[in-house]
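> What follows is a predicted structure for the sequence shown.
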Amino acid sequence: MKTTRLLFVVLALVFSACEITVVEPRYDDRDQVVGSYRLEEYSQSWRVYSNFTINIRKVGTGYGSDEIRIENFYNAGITVMARVYGNSITIPLQYVNGYEVEGSASVYLNEISFTYRVRDTYTRSSPDYCQATAWF
């Protein structure tokens, strides 16, 4: 009888000391947009279509990181910084290699739809208002 009680107490202590912790990985909104895309751009200002490739890469790691960089933006060889929030991308006003850039985009399935404004600050030209669609 003492052996049964002792065994019961030992088992109770062993099983009560076990704790299962499930750690779920954090979903990174940027994962859905990272990659290389072919892009078709329409300049509303010049009424011209262009086709070129852009690359999107993550900037920073860890919890709270939401920045990406878009390489070959506007087919001008410039890299712009942007932030991803869910299915939305925000390109804040920035000056990169003589270009003033700002805009936004939305992500749906394997497509990113951009709307942005670019102005060449060296020539002081009028802003070029563009719409573009990027596909995987």
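Here it is on my side, so go on. Computed from a prediction, not measured in an experiment: that's the story for all the values here.
> For the rest of this, base every contact and every neighbour count on C-alpha atoms.
Noted.
> Let me see the ranges of the helices in this structure.
Listed in chain order, the helices of the chain (DSSP state H) span 2-17.
> which strand is the longest one in it?
Counting by DSSP state E, the longest strand found in the chain is strand 48-59.
> In addition, the following structure is provided for comparison:
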Amino acid sequence: MSSCDVWVVEVPYDSRDNFTGRFSVEEYSETYDLLTKYNVRILKDGDPHSSVVYIRNFYGIDVEVFAEVYGDRLTIPRQVIDGYVIQGTGRIDYGDVVLSYSVEDRLDNSGLVDFCNTVYFRR
């Protein structure tokens, strides 16, 4: 007689997987009353113990921001990139990513802060 051993390997759940991929974006600027469309890509940090994801082409200006994922929530901590001050929050909503954030262009002397509500639709 022979016997079989069954091995069950559990892969740890990574909530960042809900946020990664390629997305078509519809961004509404409350400040300028303007709807803008563009594409982004969200990638996980290489460290499997990290909560960080990177959003490429954020705000449609070809910059990359980092965000931290906690369950179905995302936080974009305050960061300054290429003269832009960026911060915000987001969540998963039926597979899409819904974000609210502010962008201040420090190179523009107007002092305006752009407040945006955005939906990232999975492509």
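Received, thanks. What you are looking at is a predicted structure, and each value in this text was computed from that prediction instead of being measured.
> Mind checking the TM-score on these two?
Once superposed, chain against chain, the TM-score is 0.89 (TM-score structural alignment, normalised by the length of structure 2); 117 aligned residues with a CA RMSD of 1.5 Å.
> quick one: contacts for the equivalent of Asn97 of structure 1 over in structure 2?
In structure 2, Asn97 of structure 1 lines up with Asp82, judged by TM-score structural alignment. Going by CA atoms under 8 Å, 6 or more residues apart in numbering, Asp82 of structure 2 touches Val63.
> before we move on, the earlier item: off-centre distance for the longest strand of structure 1?
14 Å (CA atoms, centre = their mean, to the nearest Å).
> quick one: it aligns where in structure 2?
Mapped onto structure 2 using TM-score structural alignment, strand 48-59 of structure 1 spans residues 34-45.
> Tell me the buried residues in that stretch?
39-45 (16 or more other CA atoms under 10 Å).
> From Ile68 of structure 1, how far off is the residue nearest the centre of structure 1?
With distances taken as CA atoms, centre = their mean, Arg30 lies nearest the centre of structure 1, 3.2 Å away. Counting by CA to CA, to the nearest Å, the gap from Arg30 of structure 1 to Ile68 of structure 1 is 7 Å.
> Now do the shared contacts for these two.
With CA under 8 Å, 6+ apart as the test, Arg30 of structure 1 and Ile68 both reach 58, 84.
> Give the equivalent position in structure 2 for Ser126 of structure 1.
So, by TM-score structural alignment, Ser126 of structure 1 is matched to Leu112.
> Identify the residue spatially nearest to its match, adjacent ones excluded.
Leaving aside its sequence neighbours, Leu112 of structure 2 sits nearest to Glu104 (CA to CA, 6 or more residues apart in numbering; 6.6 Å).
> roughly how far apart are the one you found and Gly111 of structure 2?
For Glu104 of structure 2, the distance to Gly111 of structure 2 equals 8 Å [CA to CA].
> higher neighbour count, these two?
A side-by-side neighbour count of Glu104 of structure 2 and Gly111, using other CA atoms under 10 Å, places Glu104 first with 18 against 10.
> ok, now which ones touch the more buried one?
Counted by CA under 8 Å, 6+ apart, Glu104 of structure 2 has contacts 84-86, 111-114.
> again with Ser104 of structure 1
So, once contact is read as CA under 8 Å, 6+ apart, Ser104 of structure 1 ends up touching 88-91, 114-116.
> swap the cut-off to 10 Å and go again
Applying CA atoms under 10 Å, 6 or more residues apart in numbering to Ser104 of structure 1 gives the contacts 82-84, 88-92, 113-117, 131.
> Map Asp62 of structure 2 onto structure 1.
Per TM-score structural alignment, Asp62 of structure 2 is aligned with Gly77.
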